[in-house]
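K.L.:
Curious how this folds, go ahead:
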Amino acid sequence: MPGVRPAPSRSARRPVFGPLVGLSLALALGFWASAAPLEAQLSSTPSANGERTRVFLDCQSRDCDSNHFRTEITFVDWVRDRTDADLHVIMTSDGVGGGGRRYTLDFIGRADMEGLEDQLTYTSRGTDVRTRTLDGITRTFQLGLVRYVVEAGQGDLLEVLWQGGERGAHEVGREGQEAREEEATGDPWNAWTFRFGLSGNLDLQERRSERRLNPSFGGDRVTDDWKFNFSLWANLRRQRIELADGREVRNDQDSWRMGGLAVRSVTPHISVGVDGRARNAISSNQRTRVEFRPAVEWNYYPYAEANRRQFITHYGIGVEYSDYYERTIFGVTSESLPHHRFAFQYRAREEWGNAGLGFESFQYLHDRGLHSLGLSGDVSYRISRGLEVNLSGNASRVNDQVHIAASNFSDEDILLGRVNLPTGYRYRGSVGFNYRFGSSLANVVNNRF
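P.N.:
Here you go, the predicted structure:
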């Protein structure tokens, strides 16, 4: 695969640091160093016009290690705010078959490069270690930057290295295609991947102790036309608390859940599927709950763009069976109830930030007064240079708690979270802002301490 690196400079600046004697001398040296122009401290090989491409990385996806990218990619200047950038790079990711992930890099030119846009992707395998994934993303990042570095008049400072040996690109590309075809037709697992996990937690104190064990198992199969997955998970919890009067309270709770999903791609905008779930939970008074729901989904944007923007409408109708530990407020110990669910969700990731808005409606069909409505939203908006505002919240009207036990709750059950309390609403909200000022450059990575 071709790689790109800056041409070696003819001279290198090597700062010399003397020994530090005492805290006052360290502070004096710090102020003296900060008086020098920061660009001079951070510069490597300059371009012919003395300016390097200034890049703003906008990344919230998995494996977004900005320190790694800034350490490995040194032929651009990294900036802290998009208003200072010549190039805005948005990195997103989504899951693919085999447990891997597809990382999408959207390159968006700004200022003199406005209108110059590009997109590259890198796909990792589910068995890749994190270092290999980061190296693959970094190589893809470097290739995407070449176009903009050349546009900035710095092409003479780049070298292209071909690592395919003496064979031609056509031969290497043909072999790669044959390997992919062989992998697709000769896969003994037929695109299925499986995972097994086991984790434990131990917290021991003189008057309190807690032990947890969490086994899990799952699998998935993802192709362009079909998506299948299933999962099983359990939580085994043992807790002991000694009260002030010497009494000992035990809080032992075991719970499990399992689920499966099958989705068929109909068009670039429409999918149909079946969702099945089962669970038990002492806090929900459910010894067993089984749910089955076919559904249809429409996305205004093509699913191929879902990592940047989506506007989804979803409708499903199904049935659930519940077997309760205790008689419910409706006087039953088990029941089967039909229901339907409608939801829409909008999400966008743009240069100005990101935003999301969602609405969900759930209703039991045997008694339409048993329903819930929920509205949620969040926005992260870059108002101006260095200033970003973050808002999020959700509100729900709740009238579908058919599982609530008819018996009275003890204070002990409430404090230990053994029961769900009846409620008619749920609200949550948060607001905040971040303001960054000072140097616009972010080239240096210092991992000491």
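K.L.:
all contacts plus neighbour counts: C-alpha atoms, from now on.
P.N.:
Fine.
K.L.:
quick one: what helix or strand has the residue lying closest to Arg208 once chain neighbours are set aside in it?
P.N.:
Leaving aside its sequence neighbours, Arg208 sits nearest to Ile241 (C-alpha to C-alpha, 6 or more residues apart in numbering; 4.6 Å). Assigned by DSSP states H and E, Ile241 falls within strand 226-242.
K.L.:
can you pull out the helices in the stretch 301-449 of the chain?
P.N.:
411-415 (DSSP state H, counting those that start in this stretch).
K.L.:
pretty sure Asn299 contacts Glu305?
P.N.:
No. Asn299 is beyond contact range of Glu305, at 10.1 Å (criterion: C-alpha atoms under 8 Å).
K.L.:
Have a look at those two and say which one is more surrounded.
P.N.:
Under the criterion of other C-alpha atoms under 10 Å, the comparison of Asn299 against Glu305 puts Asn299 first, with 20 against 9.
K.L.:
measure that one to Ala306 for me?
P.N.:
If you measure Asn299 against Ala306 using C-alpha to C-alpha, to the nearest Å, the figure is 9 Å.
K.L.:
Let's see this one next, to set against the first:
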Amino acid sequence: MMAKNTLVTITIALFLLSNVAIAQNQQETDTLNGDQKIMVFLDCWRCNDSYIQEEVQFVDFVRDKEDSDVHLIITRERSGSGTEYTLQVLGRGSFLGQDNTLTYFSYDSDTDDEERRGLVKFVRAALFQYVSTTSALNQIEISYTSSEESLDVQRNDPWRSWIFEINGRTSLDGEESRKSIEFSGGLSAERVTKLMKTEIEYEYDYNERTFSNIDSDGNNNESVFITRSHRFEGNQVFALTDHWSTGLFTNARNSTRNNYDLSIGAGAGIEYNIYPYEQYSEREISFVYIVGAEHRDYTETTIYLEDSETLYSQRLSSRVEFTQPWGSISGRANFQTFMHNFDRNRFEVNMRLNFRIFRGLDLSLSGRYSLINDQLNIPAGDISDAEQLLNLREQFTSYSYGAFIGLEYTFGSIFNQAVNPRF
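P.N.:
Just a heads-up that it's a prediction; the model follows:
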């Protein structure tokens, strides 16, 4: 038994030593060939990291910011016709103070492959100024393709920046004693420019759930539960200055779950951003104030004995977002109250934090909390067990909450350049 254990130990030791030798030999070969690469820390949420690392071979990607020569932060933001990526490049060590920012735009009409190829092109461009100071420049070729035709198409836009969308989704699942079908669809029109944003959207949702059971007499009993809703929103936002904007908002909805036969509302608001809007990809602290009116026709008489009513409300909200080398933090706070009774109000706060405590150790925190005192639409009468279990009807509550915490610690080799898709 002892001899067998000794043999296993020797085998493992030889395996580890062979891998160390291979790695050391590869490192020496790279040095002899003069392939002097800069080390890059890729900091990108919801990006295809593996694809970027596979396609950008003239740098070494490392897994910790402290080991990098360059810190590449990529953020993304939805716009009227696609997604805008902001590439913020921060120099470290010998490159300290040599920072740069590039912007890449991917249209909704781009396929996933076109989008990721376009992003990689801009990653290469963002890193080139740093690579040009190393011997790796000898292995890089630069090419340029002129496309006057594509430029003309962009200058002569017959749609005048309008983007239209029609969508529909359905799903079906079930088993012997139950089945469900869901359908949702909608229409939208959107036009976004630097000075104005117009959004029009309609959505329809339908959900049908059927349950069956066979009683002692052999009869098949079925229970069918249906929820449906319609929702329309129209928003018009105007840019006033680098820090101020204003907007007009309209909405209409119908919902069996929320006890609305019809609800129609309109409002106007103003927003102030402490930082210029052009810095949205790095930092934002904004405040919004909106006043509005809404007329409601209820499906059932409410707990306040109302079949219909007109309400006036005001809302104050704030948004904070920072994306920095140490991590990111975002938060939203919202306070809304009805004018006729300030006790009928709602306060909501959401926070998310990703923070690097020290080398290799990352902390993730998120949480939400709501104080709810504005449910004027709750129908009178008791809620059935089926309505409660299946969430068929909005239920009375004075608060809601949620929280998440996570820690991640990594150690080992600082390089993560290789991509291996096998198995």
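K.L.:
one step back: superposed on the second structure, what's the mean shift for the strand holding Ile241 of the first structure?
P.N.:
With mean C-alpha distance after the TM-score superposition for the first structure, strand 226-242 of the first structure departs from the second structure by a mean of 1.3 Å once superposed.
K.L.:
and the equivalent of Asn408 of the first structure over in the second structure, how far is that from Arg344 of the second structure?
P.N.:
Asn408 of the first structure maps onto Asp382 in the second structure, with residues paired by TM-score structural alignment. Per C-alpha to C-alpha, Asp382 of the second structure is found 22 Å from Arg344 of the second structure.
K.L.:
hmm, back to that, can you tell me what sits against the strand holding Ile241 of the first structure?
P.N.:
Strand 226-242 of the first structure has contacts (C-alpha atoms under 8 Å, 6 or more residues apart in numbering) with 207-222, 248-265.
K.L.:
Now, those residues that are in strands?
P.N.:
When DSSP state E defines the strands, the subset of the contacts of strand 226-242 of the first structure inside them is 208-222, 248-265.
K.L.:
what residue of the first structure matches up with Thr246 of the second structure?
P.N.:
Under the alignment (TM-score structural alignment), Thr246 of the second structure pairs with Val272 of the first structure.
K.L.:
shouldn't its match be in contact with Glu297?
P.N.:
Yes. If you go by C-alpha under 8 Å, Val272 of the first structure and Glu297 touch, sitting 6.2 Å apart.
K.L.:
Tell me, how many residues neighbour the counterpart of Asn354 of the first structure in the second structure?
P.N.:
In the second structure, the residue matched to Asn354 of the first structure (TM-score structural alignment) is Ser328. The tally of other residues near Ser328 of the second structure (other C-alpha under 10 Å) stands at 17.
K.L.:
got the contact list for Ser328 of the second structure?
P.N.:
Residues near Ser328 of the second structure by C-alpha under 8 Å, 6+ apart: 321-322, 353-355.
K.L.:
same thing with Ile108 of the first structure?
P.N.:
87-89, 114-118.
K.L.:
Present the residues you listed as TSV; the columns should include distance to Ser47 of the first structure.
P.N.:
Listed next are these as TSV, based on distance: C-alpha to C-alpha, whole Å:
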residue	distance to Ser47 of the first structure
Leu87	16
His88	20
Val89	21
Glu114	20
Gly115	23
Leu116	20
Glu117	22
Asp118	23
